[in-house]
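S.K.: Okay, predicted coordinates and the sequence, questions at the end:
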Amino acid sequence: MDTYDLIVIGAGPVGENVADRAVQSGLTAVIVESELVGGECSYWACMPSKGLLRPAAALRAARDIDGARQAVTGPIDPAGAFRRRDVLTHDWSDDGQVEWLRSAGIDLVRGQGRITGEREVTVTPPESPARTLRARHAVAVCTGTRAAVPDIPGLRDAHPWTSREATSAHEVPASLAIIGGGVVACEMATAYAGLGSRITMIVRSGLLGRVEPFAQDAVREALVQAGVDIRTGNTASVRRETDGAVVLTLDDGSTVRASEVLVATGRAPRTDDIGLDAAGCAPGDWLDVDDTMRVVGSDWLYAVGDVNHRALLTHQGKYQARAAGDVIAARATGATVDAAPWGRHAATADHDAVPQVVFTEPEIAAVGMTEAEARATGRDIRVLDNDLSGIAGAAAYADHYRGRARAVVDQKRGVLLGATFVGPDVGELLHAATIAVVGEVPLSRLWHAVPAYPTISEVWLRWLEQAGRATA
């Protein structure tokens, strides 16, 4: 069959969820994929990177406990870490994901998909004739992003690593230079330092620019303690020498020599070769969408996930996908579209309630607004800071627990605008804060959400005590 209700370009977790929601609502759907079903997150991003980060975190946890640290007799085994990573990526086989598509009633067409007309996608398989698919109702672009490689003299000729090479490598380079200071840069510095590589980071200004300053400071301190050399400035040029080493010259004239160089300076949309001009959009651009994920100016084209540049996170992309799949089905059947802020057809949490975990040592977990972002809105806010090491649950967790938590409160409304946690394994604390922010739960009600003792979640009680019972 070459005609479907919905055509999805891109079989990552976002595309899978768009198609699945539409099919569950009674539509027919096909996914077009040029690489592996499961996408970037499954094979080159979320899963393999966390697989590489986990051994160092587990080793740290053991060394933080008297009685356990005595059992640690050696360093991380890189070969074992890579084996575990390969298990998480299923050795880069998408057989299981393909079977899931089949069980969900979603068709798959492999090849490069390009929009060639209104509600029309032509697929060019690797070794087969082109095939034209037509959609009765919608085409959803879920092609995600690729690593952006800056225009630094000599960089491309040096064949740098991007996040893909970093997460799929099978050997630890003796030394690794990392250009960038964002999430990918900091996580890969953490992972490869733990695996035994000598790391140099070239950072234009600071690390992790969109998180609270105290969180940035904690990660910087931990990286330096792990032996990472952090240089501030710009990379002026790069060259690969005959012995295979990479030499980076910085704008201050100093040089960095490393076995490999990793570029982690941001992401670019994968929209340059999908026929966007046939839909009235500019190839290579991010796609502007409304809260139902429909491309502005179109009544049939949707852009879901990273490609719309709203929140470049897998969980946010899947959240968008659920809204998009439901709204496509609703519009196809003539049902009422509930696109109000709290409606199931709107992805409004992308605006000011985005949760994210940075899996460095220590972890950073944050949702909603930072203090600076909240103050910029003109709200009357109060900042509640707490040293997590003073909580009984932290003492039970580790001998020398170090961590900090901040809540940003809207004083007028008595609700939480944002929260940031820094410390070992604080990612598991985040969802409670996300519920409080998204649900706009009054602090007066949170007094009745009693945290269990002794857990680090008692930070909620400390925050409420700081806010004061009368204020809450």
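M.R.: Arrived safely. Numbering: from 1, shown residues only.
S.K.: From now on I want contacts and neighbour counts done on CA atoms only, so please keep to that.
M.R.: Will do.
S.K.: And the longest helix seen in the chain, what does it pack against?
M.R.: Assignment by DSSP state H gives helix 314-333 as the longest helix of the chain. Secondary-structure packing of helix 314-333 (3 or more CA pairs under 8 Å, 6 or more residues apart in numbering; DSSP states H and E): helix 13-24, strand 131-141.
S.K.: what's that helix in contact with?
M.R.: Contact with helix 314-333 is made by 13-15, 17-22, 25-27, 41, 137-138, 292-294, 302, 304-306, 311, 336-337, 344-347, 350, 354, as judged by CA atoms under 8 Å, 6 or more residues apart in numbering.
S.K.: structure B:
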Amino acid sequence: MTELQYDLIVLGAGPVGENVADYATKAGLKCVIVENELVGGDCSFWACIPSKALLRPPSARDAAQRVGGAREAVTGPLDVSAVLARRDYFVSDWDDSSSLPWLEGAGIDLVRGRGRLAGVRRVEVTTGNGEVVVLEARHAVAVCTGSDALIPNIPGLADVDPWTSRDATSVKDVPASLAIIGGGVVAAEMATAFVALGSEVTVIARSGLLSGLEEFAGDAVTKRLRSDGATVMHGSPVNVSRSGTGDVVIELDSGETVPASQVLVATGRTPRTKDLGLDSVGLTDGDWLSVDDSLRVQGVEGGWLYAAGDVNHRVLLTHQGKYQGRAAGTVIAARATAPETEAEPWGDLAASADSERVPSVIFSEPQVATVGLTAAAATQAGYRTRVVDYDLGAVSGAGLHADDYEGHARMVVDEDRGVALGVTFVGADVAELLHAATIAVVGEVPLSRLWHAVPAFPTMSEIWLRLLETYRFGE
């Protein structure tokens, strides 16, 4: 048994854990990361990077086909093998060796193996060869282990070996047909990808696609999927089985059946905290970890345990997890020298933007870019609001960007303060419009001041002028 001591122990070497360790190390702490899989985590190898690598080729093809003159030059189908090979390049063929020099250069140690808490500021790591390495933290332990796909308790589902998002993004052979259970981001993006790759896709979404967003977002993605040949249906699976021909057969509560070569489950996430040793510090293994704005886990005596990223269930998005990681690494280092340090809102030591000001992009066709509150959520939160809508296709820059451009923009305004609470863009390539909206929402920039932020002509950013004009003068 080997025993080592550090200032900070980080469980999980995904982008969240890397940021915690990096920021703490830059502030002078000696840090170690524990990882049982690949350094870089789900985002690099099974989520953000491979999914966007799969989605970009059909998006680029579609972009050309939307512009006269370029349209005529794009006449063939996607080269599926080339798409998959490009994906393999971006995930380094699931080899993390290229990530290791960064850790070494940053001065962060790595212990490979399965780590679990074994008491106050103590972690035991079982390595691949069975050796146990005991790590002691002088100041803190940060749990950054992420989340796993949730497999719902549908009779027969487990018996047909369903795909999760990991299987979909690492696909080697595209199935002839794919049934997707769920209606969230994974469902929308993977339906978009596999339709483009040639699968016959059926999406089974109980409440419709993207039901938590503005209604026009889900409607637009559903319309496009159907026009591309996919089936999008409402319903809840009540039984799953495998037919004599080998197909999966999904029975719905409506009595309908959906056959498919493969089924993908996209119904939510579950915390990766099972068998993490949380019971050794008074918590329950398998639970989400509740944290304050400084990412300190609540209910742990001494305040030495932190949790950042998916595992705390605040926002299950990589960029927000990295944001939390930066805050956690900074506050852990600050408290190492001044234990009573407080995390003030909107300072470096707090994750203040993890409730009403979260940006997100769904790389479906069309893209959906959102930040802040929807109209319904703002009303439910008690704000006095006004909703401003505008046809994005009517903006000069959009018409130049693509022939017959279709899109929509919505701004939700807090009437009492004259600031934007939320913005949603739907349309081709709207992802690049999002950060301006994020600055407006997070910075609570008065609309009277935004009036003087003049958008360049002719760009799609002119949508801001049209939204503000509509707010000022009406339709």
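M.R.: The structure has been received and is ready for your questions. Remember, it's a predicted structure, so these values are computed and weren't measured experimentally.
S.K.: Superposed, how do the two chains score by TM?
M.R.: Aligned and superposed, the two chains score 0.98 in TM-score terms (TM-score structural alignment, normalised by the length of the first structure); 470 aligned residues with a CA RMSD of 1.2 Å.
S.K.: Generate TSV for the helices and strands packed on helix 314-333 of the first structure, with mean neighbour count and distance to Leu287 of the first structure as supplementary columns.
M.R.: Below are these laid out as TSV (neighbours: other CA atoms under 10 Å; distance: least, CA to CA, whole Å):
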stretch	mean neighbour count	distance to Leu287 of the first structure
helix 13-24	25	15
strand 131-141	22	9
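S.K.: coming back round to it: in the second structure, what residues pair with the longest helix of the first structure?
M.R.: Aligned using TM-score structural alignment, helix 314-333 of the first structure spans residues 318-337 in the second structure.
S.K.: what about the helices in the second structure?
M.R.: Using DSSP H, helices in the second structure cover 15-26, 41-45, 48-65, 80-90, 100-106, 165-169, 185-196, 215-227, 318-337, 375-380, 396-401, 434-442, 447-450, 463-473.
S.K.: what's the matching range in the first structure for the fourth one?
M.R.: Residues 78-88 of the first structure are matched to helix 80-90 of the second structure when aligned by TM-score structural alignment.
S.K.: hmm, back to that, to Leu429 of the first structure, which of the helices and strands packed on helix 314-333 of the first structure lies closest?
M.R.: helix 13-24 (24.1 Å; CA to CA).
S.K.: what's the mean gap between the closest one and the aligned bit of the second structure?
M.R.: Here helix 13-24 of the first structure, set against the second structure after superposition, deviates by a mean of 0.2 Å using mean CA distance after the TM-score superposition for the first structure.
S.K.: Return the distance of that helix from the chain's centre.
M.R.: From the chain centre to the centre of helix 13-24 of the first structure is a distance of 19 Å (CA atoms, centre = their mean, to the nearest Å).
S.K.: residues in the second structure matched by it, start to end?
M.R.: By TM-score structural alignment, helix 13-24 of the first structure lines up with residues 15-26 in the second structure.
S.K.: And stretch 369-382 of the first structure, by the same measure?
M.R.: So stretch 369-382 of the first structure sits over residues 373-386 in the second structure, by TM-score structural alignment.
S.K.: Which residues does the matching stretch contact?
M.R.: 213-214, 356-357, 387, 412-416, 421-424.
S.K.: possible to save those as a markdown table with neighbour count and distance to Gly107 of the second structure?
M.R.: Formatted as a markdown table, the contacts of stretch 373-386 of the second structure follow (neighbours: other CA atoms under 10 Å; distance: CA to CA, whole Å):
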| residue | neighbour count | distance to Gly107 of the second structure |
| --- | --- | --- |
| Leu213 | 18 | 42 |
| Glu214 | 21 | 45 |
| Glu356 | 18 | 35 |
| Arg357 | 19 | 33 |
| Val387 | 16 | 50 |
| Val412 | 24 | 45 |
| Val413 | 25 | 46 |
| Asp414 | 19 | 46 |
| Glu415 | 14 | 50 |
| Asp416 | 9 | 49 |
| Leu421 | 28 | 41 |
| Gly422 | 28 | 40 |
| Val423 | 27 | 40 |
| Thr424 | 29 | 41 |
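S.K.: Arg56 of the second structure: how many residues sit nearby?
M.R.: Per other CA atoms under 10 Å, the neighbour tally for Arg56 of the second structure reads 16.
S.K.: Against Val395 of the second structure, how distant is it?
M.R.: 25 Å (CA to CA, to the nearest Å).
S.K.: and if you look at Gln367 of the second structure?
M.R.: According to CA to CA, Gln367 of the second structure and Val395 of the second structure sit 17 Å apart.
S.K.: How about the alignment partner in the second structure of Gly154 of the first structure, nearest residue that isn't a chain neighbour?
M.R.: In the second structure, Gly154 of the first structure lines up with Gly156, judged by TM-score structural alignment. Counting by CA to CA, 6 or more residues apart in numbering, Gly156 of the second structure lies nearest to Val240, which is 4.7 Å off, once chain neighbours are set aside.
S.K.: Give the full set of residues in contact with the one you found.
M.R.: Val240 of the second structure neighbours (CA under 8 Å, 6+ apart): Ile154, Pro155, Gly156, Leu157, Val160, Val248, Val249, Ile250, Glu251.
S.K.: Now do the contacts for the residue mapped onto Thr127 of the second structure from the first structure.
M.R.: Thr127 of the second structure is assigned Pro125 in the first structure as its aligned equivalent, the criterion being TM-score structural alignment. Applying CA under 8 Å, 6+ apart, we find Pro125 of the first structure in contact with Ser34, Arg110, Gly111, Gln112.
S.K.: Fine by me, we can end here.
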